[in-house]
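S.K.: Take this sequence and fold it.
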Amino acid sequence: MTMFGLKEAEVSELIRAVSVDGASLDRDAIEERFARSAWSGIAEPGDRVAGVLIRELGPAAALSAVIDRLPVEGVRVMLGTESDVVEKDLRAALDRWVPRLTSATALTALRQAVRFGVRLTVPGDALWIAGVDDLEQHAPIALWMRGNVVGLAGLERSIAMVGARAATGYGEHVTMEGAAGLVDRGFAIVSGAAYGIDGMAHRAALASHGYTVAFLAGGVDRFYPSGHDALLTRIVENGCVISELPCGAQPSKWRFLQRNRLIAAASQATVVLEAGWRSGSLNTANHAASLGRPLGAVPGPVTSAASAGCHRLIRENLATLVTTAEEMAELAGLWDTDATATAPTDDPLRIRVLDAISTRAARQPADIAARSGLSLTDVMSTLGALDLEGITRETQKGWVRRILRDS
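M.R.: The predicted model follows:
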């Protein structure tokens, strides 16, 4: 027997191996879990059309519709008249997904997950993080987890601590004191495992014998950044490392931005401890505000560029000024914030195309489309614009990214 054109016995064995309740899964449950695992590698994080398709048709039926290349018009009818996804959206989405429709990739990701002891969790599971459902159409399709998954119940009382990679001694000290104090008050610490503030938040939580969760922008089998390999190994032993991307997935700038929404959604509140004027931490802050999560910011010296982003959040009334663990803990009880987020100014198409281009190896547009998760049409139009700006150039072998030097 087959499942999505694959040997059902092999699919069933792999899905049971990565599921906490694998032994009790029936065929329908296995089919749904495999479909979600495959979708997590086909659609980029936060893909609205994929979210709608899976919600309305179910993950298995949605995957079959894409694999069988059902007519766009027919899929649109299946969605019903109330759906806001139009045929144009579906065509563009199919163009994004088709380059990634390879059964070998889905099976390889599952085999890698088994090898590293990774767990796959889907909506409705006991391990599913309820907070991410607030992302609605942009919620993760599935979550891949590595570590002490039993402790995830602690996320019901958790605070995200984020900040600059190029942290100062002041920022790291406040983070250390804050994380330790929050652990003492029974909070789990959530962050992104980056250098600087994120790393200090995780280390302080572990040193205080607390539970900490790191959300990654790539597969949980590939620790990133590599300099935090030892830290992430400790988190796996005492906390949990989570991603919405399957094993083998590479991190990229776009995926870091999307990863930030999970950090904000999984926590009761978010605290920005140190951030420059254009820090990526402000992206996490925006997600927290748009979700209605309480947002706090730690002030720094008025002369410090590393705290300019925090001062901006406070001045614009997007964040509450916090200075101690006690004040950070108080945020968790505030769910009626009026703060609203501002959308990131960077064009997502440009970010994803640039992430997929190398400065050394020339790549064909079809390859760039597969790497970026975009349609060939979007890739070609974006490449043209980047070429006019002198950022990319076309060679006989394909497209490369120019190496820009200061004049």
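
S.K.: make it CA atoms for all contacts and neighbour counts henceforth
M.R.: Fine.

S.K.: Can you give me the buried ones in stretch 178-194?
M.R.: 178-183, 187-194 (16 or more other Cα atoms under 10 Å).

S.K.: now these in a markdown table, with secondary structure and distance to L94?
M.R.: Below are the buried residues of stretch 178-194 laid out as a markdown table (DSSP: H, G, I helix; E, B strand; the rest coil; distance: Cα to Cα, whole Å):
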| residue | secondary structure | distance to L94 |
| --- | --- | --- |
| G178 | helix | 46 |
| A179 | helix | 44 |
| A180 | helix | 47 |
| G181 | helix | 48 |
| L182 | helix | 45 |
| V183 | helix | 45 |
| F187 | coil | 42 |
| A188 | strand | 39 |
| I189 | strand | 38 |
| V190 | strand | 34 |
| S191 | strand | 33 |
| G192 | coil | 31 |
| A193 | coil | 33 |
| A194 | coil | 33 |
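
S.K.: one more to line up against the first:
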Amino acid sequence: MSEITRGPAEVGDDERLARAALSRVFEPGEPKTGALLRTSGGASPLLERLRAGEGPPKGFTKARWEGLTARALRADPQRDLERAATVGARFVSPGDLEWPSQLDDLQDTRPLGLWVRGPADLRMWSLRAVALVGARACTDYGTYLAGALAVGLAERGWVVASGGAFGIDGAAHRGALGVAGGTMAVLACGIDRAYPPGHARLLARIAEQGLLLGELPPGEHPTPSRFVTRNRVIAALTRGTVVVEAALRSGALVTARAAERLGRHVMGVPGPATSGLSAGVHELLRGQAHLVTDAAEIVELVGEIGELAPEKRGPLVPRDLLSPEAASVLAAMPARGVVPAESVALATVTAKDDVIARLYELQALGFVERDGDGWQLTRRTRTTASAGWERGGRV
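M.R.: Predicted coordinates:
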């Protein structure tokens, strides 16, 4: 056996070979498979049972069992391992030191094993990973945000996980790669296939700098159902799932719902209320999902205690620096015209001498000016106030 298929492990080679063989027999994500594996006492006894031609177990029809038996007889795990090794891939099985234990949360839908391609340690990377998923036919807004979030996460030492597809997936992978960060793509096909073909160069870069992984053995092609079942692996491998942009019917929502079932954090990036490509995200946000707009807010949810996002506030304006007394006097000044100090004192319920002191303070700061025996706002203050109120903000 090639050394790339070995490595530090607790699982025996026979069990590993059996699991590799069964990855060609069963479709990923079927609960019946996990239950059968559990009741059979492991992969090796189950594979022997299939090849022995025994009758179907409970829950399997005769026709279905015969089909699985035929697949088991044709399976050649040694050949698959050698084929994987030609592209620098390995088979990671439950019980291996590289196996991410959080995948065990999938219970009977846990992968039989994972075909992994890339230099990083899958288990270590999965401990600090976040999924960024979304629409394939995304908008420029979605593309920009996915890339920006990936950059921010990578710069904070987080691994960006996605599905390697067009749109949001590709933007997320490129963002992480662009800052030499970690990224992993979970595939719905064999580890030696580039799908979609238009992402062949991107997937090759991920294999060199990050990780490509999937449940299907070399040479297997993607199908609609395999994309759907693949999403549960993305959800389970990561600390949380962020949906950047998704319509009401979107595979990204499948990932989000899987993450929620697994007790992972579910996050969504809001978009225009009129955009159909954000409608699915908005439905998530109406439920239990958390609204996020940048990497710091994501890390606040999935990171360690104390990794808080900075408080956001509008720009500081000169009036913010005034004392409460001076601000009260300034607020009592009319937008136009001259007013005596007595009128300001009456409006603020303040002694006249105190108001005059505050008016001179405001004059020194350029907010008001004297006009004879009265006071008025300076032209600059009037202009700033008018523009500020038109924007609906403070001045």
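
S.K.: export the buried residues of stretch 178-194 of the first structure to a markdown table and tack on distance to W399 of the first structure?
M.R.: A markdown table is the format used below for these (distance: Cα to Cα, whole Å):
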| residue | distance to W399 of the first structure |
| --- | --- |
| G178 | 47 |
| A179 | 45 |
| A180 | 49 |
| G181 | 51 |
| L182 | 49 |
| V183 | 49 |
| F187 | 48 |
| A188 | 45 |
| I189 | 42 |
| V190 | 39 |
| S191 | 35 |
| G192 | 32 |
| A193 | 32 |
| A194 | 30 |
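
S.K.: who's in contact with G296 of the first structure?
M.R.: Applying Cα atoms under 8 Å, 6 or more residues apart in numbering, we find G296 of the first structure in contact with 269-272, 319-322, 328, 331.

S.K.: Next, give me the two most distant ones among those.
M.R.: Farthest-apart pair in the contacts of G296 of the first structure is A269 and L321; separation 13.2 Å (Cα to Cα).

S.K.: of the two, who's got more company?
M.R.: Using other Cα atoms under 10 Å, the more surrounded residue of A269 of the first structure and L321 is A269, with 30 against 21.

S.K.: burial measure for the closest residue to K62 of the second structure other than its chain neighbours, as a count.
M.R.: Excluding its sequence neighbours, the residue lying closest to K62 of the second structure (Cα to Cα, 6 or more residues apart in numbering) is P56, at 5.8 Å. Other residues within reach of P56 of the second structure, judged by other Cα under 10 Å, total 17.

S.K.: Please list all residues in contact with the counterpart of L206 of the first structure in the second structure.
M.R.: Using TM-score structural alignment as the criterion, L206 of the first structure maps onto L177 of the second structure. Counting by Cα under 8 Å, 6+ apart, L177 of the second structure makes contact with 183, 206, 209.

S.K.: And the second one? What does it align with in the first structure?
M.R.: Looking back up the chat, that one is I206 of the second structure. Under the alignment (TM-score structural alignment), I206 of the second structure pairs with I235 of the first structure.

S.K.: Report the secondary structure element holding that match.
M.R.: Using DSSP states H and E, I235 of the first structure falls within helix 229-238.
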